[in-house]
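Chemist: fold the following.
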Amino acid sequence: MESSLSRTQKHNLMSLRLSFLCALLLSLFLFAGFLLYSLDFFDDEAAAKQAIPISFASSDQIGIIKLQPDMFVNESIAGETSLLIDEQQLVGDPGQTKAKPKNAFFTRHHSKWLYPVSFTVDLKAIHAISEIYLYAVNLSSVVKIEGGKPFSWKPLTEEAPAIDKSWRKYTVYADTRYLRFTVEQSINPVELVIKGKPLETVKVATTPANTKRPRQVTMDQLIGVNAFIDDPLDKLNAVGFVREYHNWRWDESQTKTYPNNEKKWNPSYAGGGWNFDDFYRQLKDQDILVAPAMMGTVKWISPDGNKPVPEGKSSEDPASYIAHADHMYQFVARYGSGDVRKAPLKLAPDQDKKAALGLLHYYENWNEQNMDWMGRTHHFTPFEYAAMASADYDGHQGKLGKTVGVKNADPNARMVMGGLAGINLDYIKAIKHWADYNRNGSVPFDVINVHHYSRADKKDGRVGISPEEDNLKERLQELVAYRDAAMPGKEVWITEFGYDTHPRSPQRAPAIASFSQEEVQGQWLVRSYLAIAAAGVDRAAMYMLRDVNPDADVQYCTSGLTSSKETGWKLKPSWYYVYTLKNRLKGMHFTGGAEKAGAMVYTFRNNETGQGAYVVWSPTSTGATIKDYELTIPKNNTSVKKVALANGQQNGIETPLKLTGQQVKFDVTESPVFVLLDKM
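Modeler: Coordinates of the predicted model:
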């Protein structure tokens, strides 16, 4: 009996051991499965820390995460992310209140092709997320929420919101720093609330160690204009900087021969055989900096001039833009200053075998890539443009080869970001976000570039407004401040602004009091250049040298400093006003400015000679005059001159001012005057 019991006990003991072993193997199997899932979910250790499902926090630790505007990355031009968090105090905890926010993400109608629209929330630290609340309107589709590492997203949930104009709770258990939301056109998000708790210290943004701004050029070099190769050189003398509209099709055959394509510049493929070597050399000889703005696409890629992505290629892959990057390389190899003695130059048989001509230093790789008026095939999302810019800049950090991209042809050349239609900080921030994860933080351009036209809402009937009423200086200061914080060392340009002179144009400068439309156009352009300099911007090009059609009331058709090419480039007052601004502030930098006794007073100084100038005007748009305005000037000046803008005078009209002690008196109007000093 004992022996039998002993055998039973042994059997039971063996069974227990087998059960334990099975349980152990099962645990190891489950752990291995979880580990494989984790490795699949994360690209690296840093990513693993950003989104580890799932951390369970006790309810007393969970709270509403405070969201700030700088936490958002808007991946498209549609919607305003700041409006998703502008009513947080009103809504409180959506799980306990019935508050109904009103300010929606989409503030205007957008074309269907812009959708779906995505935005990322950077919580600045890994958080244990438990609940997400979204209040939305116009519901008929799902909201997709993802987490993890940007550009390697993993789905968290994909559900339809609740009924129209109500809160929807999304239960999401994930540890992540980043959340990405994607919505369709049929959904208009209004307010976003995220609940969770931080799992690490929230990262506070710090100012980069290198915050020294690029030294601003003198006023005569800052003042620029948009122009074409066929504009007369004597008309371009009014400025110190030319942004040259340049079409890729002028340089290359429209037959697909890439990678054995042949370039022509002197003469070019353009009708009439324009000679770009001669054009750039003549501008340089006249001390005018020229920056070509490369536009359009060769026909073998797109007959309609769409973005240069061959059929079947991804528009978010830098490699898709290799033909464009090849062209940028060849262009810079010819006109830059790099060592390209061994470069594989692609020249047509009738071209002189020239390279490194040293005629250009800046190259812009597109124009208004964020345009939304010509359809999806022309429009670049921020990530699409960033991909092309990365190829154009340095061959995507050399991954595409050493014979593509601006920097590979001339390391000292500077690539200018394609001028954005509007001062769109969201677009620029999204490019920076792309660069952080695809270029180790290296932003693929040297110059931030925007366009902006000062205008009122069409409803008020005035449309064109002065730079002061538009707060142009303050708008650009915000951009410059962002540059200082996020992209130190980059230049900031504005390469389109201006006013029409047709009386029915929606971008017209109006006649004011005794001043004609053409005189007001000139005054507001001068005041715009002054505001731009005061904001800390490095270069400014107004749109443009010549009118497109003086009889057309379409916006931008009569923005020229001269009449059209067909009418012989007849000079408007604005041409003389801008020329006077260039001549009278030659060699000077902006040093300060403020509104004093109703007048705007800016100071400029020549650091080499010590000479200087005040520029004084009334910042109004009513025809105001300030009689006997008194200006105090520095000591040691024995004579003072005043220069007034005048049609037909490229240096203005100069008159002496009576100096009484340290004061001079003169009448101030809305037309700027220059007070010239020997000592500033």
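Chemist: rest of the way, CA atoms for contacts and neighbours
Modeler: Noted.
Chemist: looking at the protein, which strand is longest?
Modeler: In the chain, assigned by DSSP state E, the strand with the most residues is strand 117-137.
Chemist: now find how far off-centre it is within its chain.
Modeler: 25 Å (C-alpha atoms, centre = their mean, to the nearest Å).
Chemist: what helices and strands are in contact with it?
Modeler: Secondary-structure packing of strand 117-137 (3 or more C-alpha pairs under 8 Å, 6 or more residues apart in numbering; DSSP states H and E): strand 72-74, strand 166-183, strand 188-198.
Chemist: out of these, which comes closest to Trp366?
Modeler: Of all the helices and strands packed on strand 117-137, it is strand 72-74 that lies closest to Trp366, at 21.2 Å by C-alpha to C-alpha.
Chemist: the structure of the following sequence is requested for comparison with the preceding one:
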Amino acid sequence: MKYSYQMIKLSVFYIILGMNIIGCSKNGAREDSIQGPDIERPSDVGNKPNGIPFSNMLGVNGFDWEYTNNTNAFDDRKFELIKTFTGFRQYLDWDRIEEKEGFYRFSYDEIYKKNQENGITTLACLQIIPQWFREKYYAGEYNVSDRYNSLRDYTPVPKGADKSNPRSYIDMGKLGFQMAARYGNNPSIDPKLIKAVTWGDARDTKIGLGTLKYIECSNEPDKDWRGPEAQQTPEEYAAQLSAFYDGHMGTLGEGVGVKTADPSMNVVMAGIAFPDPKWVEKMIEWCKKNRVKDGQYTLCFDVINYHEYSAKRSGEYWNNPDLNANHGMAPELSNVGKVATNFRKVSEEKAGGLEVWVTECGFDVNERSIQRALPIKNKTTFDSQADWTLRTSLLYARKGIDRVFFYMLNDVNINSDIQYASSGLIEGNERRPSADFLLQAKNLIGEYVYSGTINDDPLVDIYTLGQNKIYVLTVPDQKGREEKYTLDLPGIKGVKIHTPRKGHDSMLSADQALANGKLEVLVTETPTFVEVLN
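Modeler: Alright, predicted model coming up:
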């Protein structure tokens, strides 16, 4: 990890800057994301038992250095905070592995192993063309003194190459092979194909460590804020994926493609910035035309993936925005539920039921950000961030999304009003209330699965684990509304009521006896969990 702290901060800043400029898009999905109330209905498509454990809804985005101290040694104290979550999406710049062309160095063996041992699913998101690539193919444009200029987001093809031809992406296909060879489950790879070296450039032939199951190819390839050199059509990105997936069905030679190294590793398509299911449909159509063998076509991805931030947008919100009209929004009031349903529909009808992931979502706490959670009555932005984050997990469980990763572990800068700069779920050495709520929900219902919704306002969800049952009740609003609801529990003599609270590992719990099998609950915008006692 030969990167200075200043360089790391710059890297994070430009990632955030890119996300911020998303708002300038004329066709930005986030600008159009609020189409009026979308209160979840029990009859909605997707609100059905799905067998997905609730713990899958509790992932987070971050960087590998958030596991380490100033000497790059694994930091157990930091890891205790990361153990709050069940998934970690690692933003991994290409040249942190391939600093020199054809020479791969790996620094993540311990991180991936620790994650695996502690039930944390790692998603390695490979992104950003490396310095050697820029110098080799874009020498006339590359400024060595500006390490993080816009070239970093260019599509990973040589200058002038055909972005619709899988062969143009062979370099990234080789990267995928080396990652899968080291961290996948196939120990039988020819060592001659391994190009990994130690920091002293000695051969480093670790094969089949079995600590990484998912790998993501690029990040937001549909971005339009870095210009045409950085943006891809669905068809162009499908061509990239085909090279990365299996060397375009093995036609790009040995040592190219994730599946070439480990057929069991899952390739996750890049999370798209503008969550349009038609983008995925066009990728599928490309595969039907270009990935045909023996009369059958195959897809070049194992997981459908998109990003969406629940928000209200109005006017030229990227330039002196009206903060009253531009802010984060409670998830049930936006259209994120409808979008999730539409992606699930595409998966089931056109992609053989592939898993659907949301790998970026979340809310800021800076009170001048257009992605901020709203202070409501006696609740601060931090409190609302906690409510809305937990409710986002519950919504995606309800809609049948397979995994969720929140943006992000740490703030980039809590004092910045740039959107997504203050979305952190932890701060320093402590969890924020949002992380407290996720940890408490994990501890209570992490192994439970969503089984249905019996009321829409307040929302009343049912989670089950074998014969055990927990009701989750929520007012789907953002104005401090409270509603009374009577749970009809015939034959049940008692329940345990759990309420999320700040600063604790577990919820506040209280036993309550029932009279005539009925329980009246005062439901608020903070979810209440009612555990049926058998």
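Chemist: which bit of structure 2 covers the longest strand of structure 1?
Modeler: Alignment note (TM-score structural alignment): strand 117-137 of structure 1 is unmatched in structure 2.
Chemist: distance to Ala646 of structure 1 for the helices and strands packed on strand 117-137 of structure 1 - can I get that in CSV?
Modeler: Listed next are those as CSV, based on distance: least, C-alpha to C-alpha, whole Å:
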stretch, distance to Ala646 of structure 1
strand 72-74, 46
strand 166-183, 55
strand 188-198, 53
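Chemist: wait, which of those is closest to Asn607 of structure 1?
Modeler: Per C-alpha to C-alpha, nearest to Asn607 of structure 1 of those: strand 72-74, 41.7 Å.
Chemist: can you tell me which helix in structure 1 is longest?
Modeler: Counting by DSSP state H, the longest helix found in structure 1 is helix 2-41.
Chemist: I'd like to know how far the closest residue to Glu427 of structure 2 other than its chain neighbours sits from Leu17 of structure 2.
Modeler: Distances taken as C-alpha to C-alpha, 6 or more residues apart in numbering put Asn410 closest to Glu427 of structure 2, at 6.3 Å, once the chain neighbours are dropped. Going from Asn410 of structure 2 to Leu17 of structure 2 by C-alpha to C-alpha, to the nearest Å gives 16 Å.
Chemist: have a look at those two and say which one is more surrounded.
Modeler: Asn410 (21 against 16; other C-alpha atoms under 10 Å).
Chemist: list the contacts of the aligned partner of the more buried one in structure 1.
Modeler: Taking TM-score structural alignment as the criterion, the aligned counterpart of Asn410 of structure 2 in structure 1 is Arg546. Arg546 of structure 1 makes contact with 227, 558-565, 569, according to C-alpha atoms under 8 Å, 6 or more residues apart in numbering.
Chemist: hmm, 10 Å instead?
Modeler: 225-228, 231, 235, 557-572 (C-alpha atoms under 10 Å, 6 or more residues apart in numbering).
Chemist: likewise Ser310 of structure 2?
Modeler: By C-alpha under 10 Å, 6+ apart, the contact set of Ser310 of structure 2 is 30, 33-34, 327-337, 361-363, 371, 373, 388, 392.
Chemist: residue in structure 1 matching it?
Modeler: So Ser310 of structure 2 corresponds to Ser454, using TM-score structural alignment.
Chemist: look up how far Val492 of structure 1 lies from that match.
Modeler: 18 Å.
Chemist: next: Val450 of structure 1.
Modeler: 8 Å.
Chemist: spit out the residues that contact the two alike.
Modeler: 417, 476, 479, 540.
Chemist: inside strands: which ones of these?
Modeler: Using DSSP E, the shared contacts of Val450 and Val492 of structure 1 in strands are Ala540.
Chemist: quick one: which helix or strand includes the residue nearest the centre of structure 2?
Modeler: In structure 2, the C-alpha nearest the mean C-alpha coordinate belongs to Thr359, at 1.6 Å (C-alpha atoms, centre = their mean). For Thr359 of structure 2, the host element (DSSP states H and E) is strand 355-360.
Chemist: read off where whichever helix or strand comes after that strand ends up in structure 1.
Modeler: Later in the chain than strand 355-360 of structure 2, the nearest helix or strand by DSSP H and E is helix 381-399. Aligning helix 381-399 of structure 2 against structure 1 (TM-score structural alignment) gives residues 517-535.
Chemist: ditto for stretch 81-95 of structure 2
Modeler: Residue span in structure 1 matched to stretch 81-95 of structure 2, by TM-score structural alignment: 235-249.
Chemist: measure that stretch end to end?
Modeler: For stretch 235-249 of structure 1, by C-alpha to C-alpha, the gap between its terminal residues amounts to 26 Å.
Chemist: next one: stretch 419-430 of structure 2
Modeler: 22 Å.
Chemist: what comes up buried for it?
Modeler: In terms of neighbour count (16 or more other C-alpha atoms under 10 Å), stretch 419-430 of structure 2 has its buried residues at 419-426.
Chemist: just stretch 515-530 of structure 1 next, same as before
Modeler: For stretch 515-530 of structure 1, by 16+ other C-alpha under 10 Å, it's 517-530.
Chemist: any idea what Thr260 of structure 2 aligns with in structure 1?
Modeler: Thr260 of structure 2 maps onto Asn408 in structure 1, by TM-score structural alignment.
Chemist: isn't there a strand covering its match?
Modeler: No: per DSSP: H, G, I helix; E, B strand; the rest coil, Asn408 of structure 1 lies outside any strand segment and is helix.
Chemist: surely it meets Ala333?
Modeler: Yes: shown here, Asn408 of structure 1 and Ala333 form a contact pair, counting by C-alpha atoms under 10 Å, at 8.8 Å.
Chemist: circling back to that earlier point, mean distance, the strand holding Thr359 of structure 2 to its aligned residues in structure 1?
Modeler: By mean C-alpha distance after the TM-score superposition for structure 1, the fitted strand 355-360 of structure 2 averages 0.4 Å away from its aligned residues in structure 1.
Chemist: any idea how far Gln127 of structure 2 lies from Gly271 of structure 2?
Modeler: Taking C-alpha to C-alpha, one finds Gln127 of structure 2 at 11 Å from Gly271 of structure 2.
Chemist: quick check: neighbours shared by these two?
Modeler: 216-221.
Chemist: turn the residues you listed into a markdown table, including neighbour count.
Modeler: Formatted as a markdown table, these follow (neighbours: other C-alpha atoms under 10 Å):
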| residue | neighbour count |
| --- | --- |
| Glu216 | 26 |
| Cys217 | 24 |
| Ser218 | 28 |
| Asn219 | 20 |
| Glu220 | 23 |
| Pro221 | 24 |
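Chemist: fine by me, we can end here.
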